[in-house]
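K.L.:
Predicted coordinates and the sequence they were generated for:
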Amino acid sequence: MSKATDTERTGSFRPTGAPDLTLDQSARSMMEPVDQLRELLSREIDGRPFTELSGVTFDHQGAELAGHVLLDALEDAGYSVDDYDAVGALTAAAVPLADAMLHAAASRGQALNAFVMDFVYPSIKGPSIEGKRVILLDAWLSQKSYVQTSSLVTLRKGNELSLDCSIIRRQGAEPLAIASLVGGLGPEAPSGLGELDGGLPTIQVVDTVDDSKTSLPFICAFNEQQFNPGKGQER
């Protein structure tokens, strides 16, 4: 009879990686996850006016941290995973984050789907969101998003976001909030934000189809003011 492998005995994935890498990861794990992620983001953002954060969101450590930190940020704002069914990426930059949240939720024994909003051919990519409660997601959402020329998602007038909401409306889905790994409202955002949402700042979502407006809570894991963006070339 062949000897049982570690995977067969424990039912877990086979451990991989060099011993020195394992030790390095153990040293980093002494920091709180949110502090580990803040350090990675600081290195990615430092000296740049805007970045899609791909150096963090496609990094094996950064992606895992981001998924859990976003789940925690939403829970701290009053949205546990039981309160929403799916997270939807507003931009290509948010796709790895939606995927990271899906896996982070699964590691906690919770079910969460992800989808991508396609504004070119108005539709969603992913499992159906018909009748579902959804969180809309971006990587970095603020007035600085304008430098991301491929993106249709930018805050204007401090806290206004223009979106083709028919994509969600046709599915009968209910958007609960907008979340972002890094974000911030502009200085001209109206005063008194958050009075109707338990102290949370809000974004005015302007439907590009009928110009109707909907106020949604805005939850960002990190405020952009925590970092040191510069005037260099965005990426």
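P.N.:
Received it, and whenever you're ready, just let me know what you need.

K.L.:
can we go C-alpha only for contacts and neighbour counts from here?
P.N.:
Noted.

K.L.:
Tell me which residues of whichever helix in the chain runs longest come out buried.
P.N.:
Longest helix of the chain, by residue count under DSSP state H: helix 60-76. For helix 60-76, burial by neighbour count (16 or more other CA atoms under 10 Å) applies to 62-74.

K.L.:
Give the next helix or strand downstream of that helix.
P.N.:
strand 86-89 (DSSP states H and E).

K.L.:
neighbouring contacts of whichever helix or strand comes after that next one?
P.N.:
Toward the C-terminus, strand 86-89 is succeeded by helix 95-107 as the next helix or strand (DSSP H and E). With contact meaning CA atoms under 8 Å, 6 or more residues apart in numbering, helix 95-107 is reached by 57-58, 63-64, 66-68, 70-71, 81, 87-89, 111-116, 137-139.

K.L.:
okay, the angle between helix 95-107 and helix 60-76?
P.N.:
70 degrees (axes from the mean of the first three to the mean of the last three CA atoms, to 10 degrees).

K.L.:
For residue 33, state which of the buried residues of helix 60-76 is nearest.
P.N.:
Set against residue 33, the nearest of the buried residues of helix 60-76 by CA to CA is residue 65 (6.2 Å).

K.L.:
Return the residues in contact with the closest one.
P.N.:
33-34, 36-37.

K.L.:
Confirm residue 109 sits in a helix?
P.N.:
No: counting by DSSP: H, G, I helix; E, B strand; the rest coil, residue 109 falls outside a helix, being coil.

K.L.:
For it, give its distance to residue 142.
P.N.:
32 Å (CA to CA, to the nearest Å).

K.L.:
Neighbour count: these two, which is higher?
P.N.:
residue 142 (24 against 9; other CA atoms under 10 Å).

K.L.:
Hmm, the more buried one is touching residue 184, no?
P.N.:
Yes: counting by CA atoms under 8 Å, residue 184 is a contact partner of residue 142 at 5.1 Å.

K.L.:
Residue 86: neighbour count?
P.N.:
25.

K.L.:
show me what contacts the closest residue in space to it that isn't next to it in sequence?
P.N.:
Leaving out its chain neighbours, the residue that sits closest to residue 86 by CA to CA, 6 or more residues apart in numbering is residue 113, at 4.5 Å. With contact taken as CA under 8 Å, 6+ apart, residue 113 is in contact with 85-87, 102, 127.

K.L.:
Against that first model, consider the following:
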Amino acid sequence: MTELQEERAELKRMLCADMSAKPFSELFSVTFAQRGSKLVGDILFDAIEKAGYSLERDVDAIGALTAAAVPMVFALIHAAERKGIALDGFVMDFVFPATKGPSVKGKRVLLLDSWLSEKSYVQTSSLVTLRHGNELSLDFGIVNQQGAQILAIVALIGGVDADEQGTRHLQLVNPISEESTKMAFVQAFDEEELRADADHDDCCNDNCCGGHCEVKCTGDCKHDGCTEPCCEDNCCGGHCKVECTGDCAHDGCTEPCCEDNCCGGHCKSGCTGDCATDGCQD
């Protein structure tokens, strides 16, 4: 597995954990974390390059469509900087129809959001939006009116179906000119794939692998392809929070009852060796 593949797998686990049991998330627990920010920048950089846009030759600036995208813009700027590429950033003004940041006039730009799907990109109830289309179209019209060339819409998580050629597009209507534009859409992760993983407990902390399963957790560590496998014969019975060392206290066992204690492994609380304190069932 390459370093980038490892980073993608790590970021996927972080996103699954953030998304768990939520219909929508701004992903702030990931994007404002130091490690998460680095991973987001690297993975977005790779997704954009694979879509055919060279951040060195084709792109001048990255624009945040929402507040959730602001930390992602910085993540991408820093990822590009690590490769010797200079990019500017900007953000949509959420009060007036304008942008904030360096001028976008004459620049080739990508518009970025955290999570965009066919169900979620109608984002506002303002009068201008209801009359002239969704907020994404409004932002597109504003940036276009300021003289920028918009190359594509980018999202860390996307839920837009691909066409027969494997490409994705959004149909946007400029609220100023009322012209319809078929805009390219780039997504780093597929929404349905992440949802499926979250639903199958691939990112939960209470399975036998401590949240590091490659497939749905069945309780069989070997089958689940654990990258940090806590097997059933350790002191925790396979319920370690970290890689199993055999030291129950260190491993953060969720069922910390060792077989050689006075309770025979049936403690109600962490095993101290004091039967009365441990609340032994037997």
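P.N.:
Now that the structure is in, tell me what you want to look at. Please read all numbers here as calculations on a predicted model, not as lab measurements.

K.L.:
Report the TM-score for the pair.
P.N.:
Overlay of the two chains. TM-score (TM-score structural alignment, normalised by the length of structure 1): 0.72; 189 aligned residues with a CA RMSD of 2.9 Å.

K.L.:
picking up where we left off before, what's the most distant pair in the contacts of residue 113 of structure 1?
P.N.:
102 and 127 (12.4 Å).

K.L.:
More neighbours: those two, which one.
P.N.:
A direct count of neighbours by other CA under 10 Å for residue 102 of structure 1 and residue 127 places residue 102 higher, at 21 against 11.

K.L.:
Give the aligned equivalent of that one in structure 2.
P.N.:
Counting by TM-score structural alignment, residue 102 of structure 1 lines up with residue 77 in structure 2.

K.L.:
and its match, how far is that from residue 194 of structure 2?
P.N.:
25 Å.

K.L.:
Surely residue 221 of structure 1 is in a helix?
P.N.:
No: applying three-state DSSP, one finds residue 221 of structure 1 to be strand, outside a helix.

K.L.:
What is the neighbour count of the equivalent of it over in structure 2?
P.N.:
Correspondence of residue 221 of structure 1 to structure 2, assessed by TM-score structural alignment: residue 188. Neighbour count for residue 188 of structure 2, taken as other CA under 10 Å: 20.

K.L.:
Next up, the contacts around residue 188 of structure 2.
P.N.:
43-44, 47, 155-158.

K.L.:
and which of the residues you listed is nearest residue 135 of structure 2?
P.N.:
For the contacts of residue 188 of structure 2, the nearest to residue 135 of structure 2 is residue 155 (15.2 Å; CA to CA).

K.L.:
Enumerate every residue touching the closest one.
P.N.:
112-116, 185-188.

K.L.:
okay, those residues in a markdown table with distance to residue 138 of structure 2 next?
P.N.:
Below are those laid out as a markdown table (distance: CA to CA, whole Å):
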| residue | distance to residue 138 of structure 2 |
| --- | --- |
| 112 | 14 |
| 113 | 14 |
| 114 | 18 |
| 115 | 17 |
| 116 | 15 |
| 185 | 16 |
| 186 | 19 |
| 187 | 21 |
| 188 | 24 |
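
K.L.:
which one of these is nearest residue 23 of structure 2?
P.N.:
residue 115 (11.3 Å).

K.L.:
doesn't residue 153 make contact with that closest one?
P.N.:
No: proximity of residue 115 of structure 2 to residue 153 does not meet the contact threshold set by CA under 8 Å, at 11.2 Å.

K.L.:
just the helices in the stretch 101-250 of structure 2 please.
P.N.:
Secondary structure of the stretch 101-250 of structure 2 (DSSP state H, counting those that start in this stretch): helices located at 127-132, 135-145, 191-199, 221-224, 248-251.

K.L.:
Go ahead and name everything in contact with the second one.
P.N.:
Looking back up the chat, that one is helix 135-145 of structure 2. 65, 92, 97-99, 104, 121-124, 129, 132, 150, 172-176.

K.L.:
let's see it at 7 Å
P.N.:
By CA atoms under 7 Å, 6 or more residues apart in numbering, the surrounding residues in contact with helix 135-145 of structure 2 are 97-98, 121-124, 129, 150, 172-176.

K.L.:
which among those end up buried?
P.N.:
Of the contacts of helix 135-145 of structure 2, these count as buried by 16+ other CA under 10 Å: 121-122, 129, 150, 172-175.

K.L.:
Go through those residues and flag which are in strands.
P.N.:
150, 172-173 (DSSP state E).

K.L.:
Throw the residues you listed into TSV and include distance to residue 72 of structure 2, thanks.
P.N.:
Below are those laid out as TSV (distance: CA to CA, whole Å):
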residue	distance to residue 72 of structure 2
150	18
172	23
173	25
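
K.L.:
ok, so of the residues you listed, who is nearest residue 23 of structure 2?
P.N.:
Closest approach to residue 23 of structure 2 among these (CA to CA): residue 172, at 24.4 Å.

K.L.:
And the closest one, what's its match in structure 1?
P.N.:
In structure 1, residue 172 of structure 2 lands on residue 205 (TM-score structural alignment).

K.L.:
same deal with residue 115 of structure 2?
P.N.:
In structure 1, residue 115 of structure 2 lands on residue 140 (TM-score structural alignment).

K.L.:
Quickly note the distance from its match to residue 214 of structure 1.
P.N.:
For residue 140 of structure 1 relative to residue 214 of structure 1 (CA to CA), the value is 21 Å.

K.L.:
With neighbour numbers in mind, choose between the two.
P.N.:
Set residue 140 of structure 1 next to residue 214 and count neighbours by other CA under 10 Å: residue 140 wins out with 28 against 15.

K.L.:
residues touching the closest residue to that one other than its chain neighbours, list them.
P.N.:
Leaving aside its sequence neighbours, residue 140 of structure 1 sits nearest to residue 182 (CA to CA, 6+ apart; 4.6 Å). Applying CA under 7 Å, 6+ apart to residue 182 of structure 1 gives the contacts 139-141, 220-224.

K.L.:
how about a cut-off of 10 Å?
P.N.:
41, 52-53, 138-142, 219-227 (CA atoms under 10 Å, 6 or more residues apart in numbering).

K.L.:
How about residue 199 of structure 1?
P.N.:
77, 192-193, 217.

K.L.:
just residue 25 of structure 1 next, same as before
P.N.:
Applying CA under 10 Å, 6+ apart to residue 25 of structure 1 gives the contacts 19, 61.

K.L.:
Next: residue 118 of structure 2.
P.N.:
Residue 118 of structure 2 neighbours (CA under 10 Å, 6+ apart): 158-161, 170.

K.L.:
Out of the residues you listed, which are shared with structure 1?
P.N.:
Contacts conserved in structure 1 for these, counting by both residues aligned by TM-score structural alignment, their matches' CA atoms under 10 Å: 158-161.
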